[in-house]
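Engineer: no FASTA, just this:
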């Protein structure tokens, strides 16, 4: 595929398959326990680190005492900010007390002894509340991201009763205590007379913290569509001949349990071979609930050894960015020939988000069976990478192009790749989508630091076999338009934004980085950072006659936030406020 040459002074280029230009020093950051509050950035001076306390994340703080316990002795610590900063007991326990209301961003410096390379923190306390500890680190494994395991007993024992209520149950009569142990009665307390309770509805216990009723609650693993509202009135009922008399502890009759389904898997080779897999429950006229529907997983997190210390502006390690995938296109004639095409981001265990132009050109969409994805690796030449998963997107899997996609604009330059179910590991994790829980006014992005990554062209104009990362900054529309008034006005709107350090630097995505994400760290309620996907790389600038992106120019991303509903629908994700 070749880029088109335009007659403008600057030409618009869809970032095609020709990684990233990186000149200058790399950037190393240490985030104790993955917290958003504290970070350490390595300086160019040997053993000197800049510490940052982001007090702005806690707007109600009036007085602050920070206690930091380091693994190794600190040679020296100081700050230009007005505060007390001193060691207590030994040179491992640092106390910081800003004067008055703390600044939004507090800067301090630590100088390490020669034998120490990183200011490793073993304990961090804010106003005597422990936010980071060795125990916390030990618990922060990828297994902990599977929230379903917190209720694993629920998955194995739901829908069962004790043996004396299982073998013999009479229906069409008053039930005994314990016959239907998941049923609850719901009463409404009078707004005036608190002692008056009026029976309202029934409900069903579906977890140890949740009751599902007709309209009162929507639980985390399913929801009711508006057009399916009739389902709320008729669910859980059977015809009269199956309601009054049912025998349990024996083979059921047809119609006794009309919501139960059997799920079979068709063999990938022998299409006539079907293997029983699971049971399921019909919960609406277009939805079946199986075990996977209850699965919950933390997004945007990494194992602790890839959370605390990460270097950007350099080659990534396996597991540093576990949601990034490389996308190849299999030649239509020579099935053994695979050509690198784009990057993408894992957003669920069956879904990768990439750029629309990576799978569509001039109205033709790439066939799904020709898409090959490589996940779990930071080195495409290392076939023995510990997390590598290679798989074709075939059979009933799909390439879904955004309905508003056009070749020339970044407004909806998005596509979804449905894949075989991924196994989440230390090296493969989903990234968070920018949900309606966060404001998506793009003006709030201006000036923010972000991380970019990809396998595209290097500054030496050769393909990179290793995943490269860099920091960048989101620019205002005005800054980009002022730089190239013939190019950016038609690319920038409420659905896109531009990124880069500008012409004085040559750190930018290039050909081959298309479809890769722009990543933002966002602090969560547990005080730790989760990484969110805010943009998908769409366009870059180049000089007239050039065939490759010029890293001196700003690049344009499609903003995923306004498209959350479309993405979540096709990814099978549910929004939680």
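Structural biologist: Nice, I can see it. Please read all numbers here as calculations on a predicted model, not as lab measurements.
Engineer: okay, CA-based contacts and neighbour counts for the rest of this
Structural biologist: Will do.
Engineer: Now do the closest residue to residue 86 other than its chain neighbours: how many residues are near it, please.
Structural biologist: The shortest distance from residue 86 to any non-neighbouring residue, by Cα to Cα, 6 or more residues apart in numbering, is to residue 95 (5.4 Å). Residue crowding around residue 95 was assessed by other Cα atoms under 10 Å; the count is 16.
Engineer: buried set for stretch 496-515?
Structural biologist: Neighbour counts using 16 or more other Cα atoms under 10 Å place 496-502, 506-515 of stretch 496-515 among the buried residues.
Engineer: what's the answer for stretch 481-499, then?
Structural biologist: Neighbour-count burial for stretch 481-499, counted by 16+ other Cα under 10 Å, picks out 481, 484, 487, 488, 491, 492, 495, 496, 497, 498, 499.
Engineer: ok, so of these, who is nearest residue 131?
Structural biologist: The nearest member of the buried residues of stretch 481-499 to residue 131, counting by Cα to Cα, is residue 499 at 33.3 Å.
Engineer: any idea how far that closest one is from residue 418?
Structural biologist: As defined by Cα to Cα, to the nearest Å, residue 499 lies at a distance of 28 Å from residue 418.
Engineer: and if you look at residue 550?
Structural biologist: Distance check for residue 550 against residue 418: by Cα to Cα, it reads 32 Å.
Engineer: tally of neighbours for the nearest residue to residue 125 once chain neighbours are set aside?
Structural biologist: Residue nearest to residue 125 in three dimensions, not counting chain neighbours: residue 67, with 5.0 Å by Cα to Cα, 6+ apart. Here the neighbour count serves as a burial measure; for residue 67 (other Cα under 10 Å) it reads 21.
Engineer: tell me the contacts of residue 67?
Structural biologist: Residues in contact with residue 67, defined by Cα atoms under 8 Å, 6 or more residues apart in numbering, are 93, 94, 95, 96, 123, 124, 125, 126, 128.
Engineer: quick revisit: tabulate the buried residues of stretch 481-499 (JSON lines), appending distance to residue 363 and secondary structure.
Structural biologist: As requested, the buried residues of stretch 481-499 are arranged in JSON lines below (distance: Cα to Cα, whole Å; DSSP: H, G, I helix; E, B strand; the rest coil):
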{"residue": "481", "distance to residue 363": "29", "secondary structure": "helix"}
{"residue": "484", "distance to residue 363": "29", "secondary structure": "coil"}
{"residue": "487", "distance to residue 363": "24", "secondary structure": "coil"}
{"residue": "488", "distance to residue 363": "24", "secondary structure": "helix"}
{"residue": "491", "distance to residue 363": "20", "secondary structure": "coil"}
{"residue": "492", "distance to residue 363": "23", "secondary structure": "coil"}
{"residue": "495", "distance to residue 363": "21", "secondary structure": "coil"}
{"residue": "496", "distance to residue 363": "22", "secondary structure": "strand"}
{"residue": "497", "distance to residue 363": "25", "secondary structure": "strand"}
{"residue": "498", "distance to residue 363": "26", "secondary structure": "strand"}
{"residue": "499", "distance to residue 363": "28", "secondary structure": "strand"}
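Engineer: Second structure for comparison follows:
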């Protein structure tokens, strides 16, 4: 997640914003890495649609090469954040990364269970702008279909899951402390969907970011304490069993008054259908 400077390279170097799960502590432009701070262990068997996006060639073998999260939304369709596939996170054009994979069913990234799926196609939203962060969506098409129960339904426009106050769960393998301590096993944290007015006040268009309610939704707690962080970018935000958002950006991790900002799934569902 791009947490005011969350990007993989930033989370690795300074916290590379997405590639590793976002470990930035300074409020810089939010990006691609956040890893569930204030959460607890989860199991992929209970959240089979929560997946890891990985490249061992770039991020090494220790955690299966995981650098971002994603969500299965169809037999061969996985969604993640566009910024996860940026040069700032990968250090090169994503087309030059030969071993991009989606790992499904591997709870502990240090192990070998689950399945590593090669990609048949990648689509990164060309309209995504790193400065304003709107349209932070990429679609990964798997070369082999997964069982139907692995997919989660995307929340549409007007879905009650977007109502302020709704309990929401965010999932990831990212930074658990905000200091570069990345999880090896999947974690989840419970937050709440926040009113757009709260998010607009937190991110009014200054250096920390500009919240756009048409393409974004935010979630957190008034006093902070629970949030996604570096390395969680692209991971799912789930309400009432529906996918409502993907970890996108924010200022710091789990800070009071600085909620996490997510790509609003209802705003990009058409793009997913067209490119999945």
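Structural biologist: Arrived safely. What you are looking at is a predicted structure, and each value in this text was computed from that prediction instead of being measured.
Engineer: Give me the TM-score for this pair.
Structural biologist: Overlay of the two chains. TM-score (TM-score structural alignment, normalised by the length of the second structure): 0.79; 250 aligned residues with a Cα RMSD of 3.1 Å.
Engineer: Closest one of the buried residues of stretch 481-499 of the first structure to residue 138 of the first structure?
Structural biologist: The nearest one, if we look at these relative to residue 138 of the first structure and count by Cα to Cα, is residue 499, at 36.7 Å.
Engineer: quick one: what's aligned to the closest one in the second structure?
Structural biologist: In the second structure, the residue paired with residue 499 of the first structure according to TM-score structural alignment is residue 219.
Engineer: In the second structure, what stretch matches the helix or strand where the residue nearest to residue 86 of the first structure lies?
Structural biologist: Following DSSP states H and E, one finds residue 95 of the first structure within strand 93-98. In the comparison with the second structure, strand 93-98 of the first structure aligns to no range at all (TM-score structural alignment).
Engineer: now for the next helix or strand after that strand, which elements pack on it?
Structural biologist: Moving toward the C-terminus from strand 93-98 of the first structure, the first helix or strand encountered (DSSP H and E) is strand 106-112. Packed against strand 106-112 of the first structure, as judged by 3 or more Cα pairs under 8 Å, 6 or more residues apart in numbering; DSSP states H and E, are the following elements: strand 48-53, strand 74-78.
Engineer: tell me the angle of strand 106-112 of the first structure relative to strand 74-78?
Structural biologist: 160 degrees (axes from the mean of the first three to the mean of the last three Cα atoms, to 10 degrees).
Engineer: In the stretch 1-150 of the second structure, what residue spans correspond to strands?
Structural biologist: Along the stretch 1-150 of the second structure, the stretches classed as strands by DSSP state E, counting those that start in this stretch are 2-3, 40-41, 50-54, 66-74, 77-80, 101-104, 115-124, 138-142.
Engineer: so what does the longest one touch, helix or strand wise?
Structural biologist: To tie it back to what came earlier, the one meant is strand 115-124 of the second structure. Secondary-structure packing of strand 115-124 of the second structure (3+ Cα pairs under 8 Å, 6+ apart): strand 101-104, strand 138-142.
Engineer: Need the ones you listed in JSON lines (columns: distance to residue 32 of the second structure).
Structural biologist: Listed next are these as JSON lines, based on distance: least, Cα to Cα, whole Å:
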{"stretch": "strand 101-104", "distance to residue 32 of the second structure": "17"}
{"stretch": "strand 138-142", "distance to residue 32 of the second structure": "13"}
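Engineer: With mean neighbour count added, can I get these in TSV?
Structural biologist: Compiled in TSV, these are given as follows (neighbours: other Cα atoms under 10 Å):
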stretch	mean neighbour count
strand 101-104	24
strand 138-142	25
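Engineer: of all the helices and strands packed on strand 106-112 of the first structure, which lies closest to residue 414 of the first structure?
Structural biologist: When those are ranked by proximity to residue 414 of the first structure, the top entry is strand 48-53, at 35.8 Å, counting by Cα to Cα.
Engineer: residue range for that closest one in the second structure?
Structural biologist: Counting by TM-score structural alignment, strand 48-53 of the first structure falls onto no part of the second structure.
Engineer: Could you identify the helix or strand that succeeds that strand?
Structural biologist: Sequence-wise, the next helix or strand downstream of strand 48-53 of the first structure (DSSP H and E) is strand 66-70.
Engineer: now that next one against strand 93-98, angle please.
Structural biologist: Using the same axes, to 10 degrees: strand 66-70 of the first structure against strand 93-98 is 160 degrees.
Engineer: In the second structure, what range does strand 66-70 of the first structure match?
Structural biologist: When the second structure is aligned by TM-score structural alignment, strand 66-70 of the first structure has no counterpart there.
Engineer: Repeat that for stretch 265-280 of the first structure.
Structural biologist: Residues of the second structure offer no counterpart to stretch 265-280 of the first structure, counting by TM-score structural alignment.
Engineer: start to end distance for that stretch?
Structural biologist: Stretch 265-280 of the first structure has its terminal residues 13 Å apart, counting by Cα to Cα.
Engineer: ok so, going back, and residue 27 of the second structure, which of the helices and strands packed on strand 115-124 of the second structure is closest to it?
Structural biologist: Once Cα to Cα is applied to these, the stretch that comes out nearest is strand 138-142, at 24.7 Å.
Engineer: Of the strands of the stretch 1-150 of the second structure, which is nearest residue 34 of the second structure?
Structural biologist: strand 2-3 (7.2 Å).
Engineer: Check which helices and strands that closest one sits against.
Structural biologist: Identification of packing neighbours for strand 2-3 of the second structure by 3+ Cα pairs under 8 Å, 6+ apart yields strand 242-250.
Engineer: and the strand it packs on, how far from the first structure on average?
Structural biologist: Relative to the first structure, and after both are superposed, strand 242-250 of the second structure has an average distance of 0.9 Å to its aligned residues, where the measure is mean Cα distance after the TM-score superposition for the first structure.
Engineer: which ones are touching residue 343 of the first structure?
Structural biologist: Contacts were defined as Cα under 8 Å, 6+ apart; by that measure residue 343 of the first structure touches 324, 325, 326, 327, 354, 454, 455, 512, 513, 514, 515, 516.
Engineer: That should have said residue 12 of the first structure, apologies.
Structural biologist: Counting by Cα under 8 Å, 6+ apart, residue 12 of the first structure makes contact with 6, 487, 539, 540, 541, 542.
Engineer: What of residue 361 of the first structure?
Structural biologist: Taking Cα under 8 Å, 6+ apart as the definition, contacts of residue 361 of the first structure comprise residue 407.
Engineer: sorry, back to before: look up how far residue 185 of the second structure lies from the match of residue 499 of the first structure.
Structural biologist: When distances are taken as Cα to Cα, residue 219 of the second structure and residue 185 of the second structure turn out to be 23 Å apart.
Engineer: cool, residue 202 of the second structure as well?
Structural biologist: For residue 202 of the second structure, the distance to residue 185 of the second structure (Cα to Cα) stands at 31 Å.
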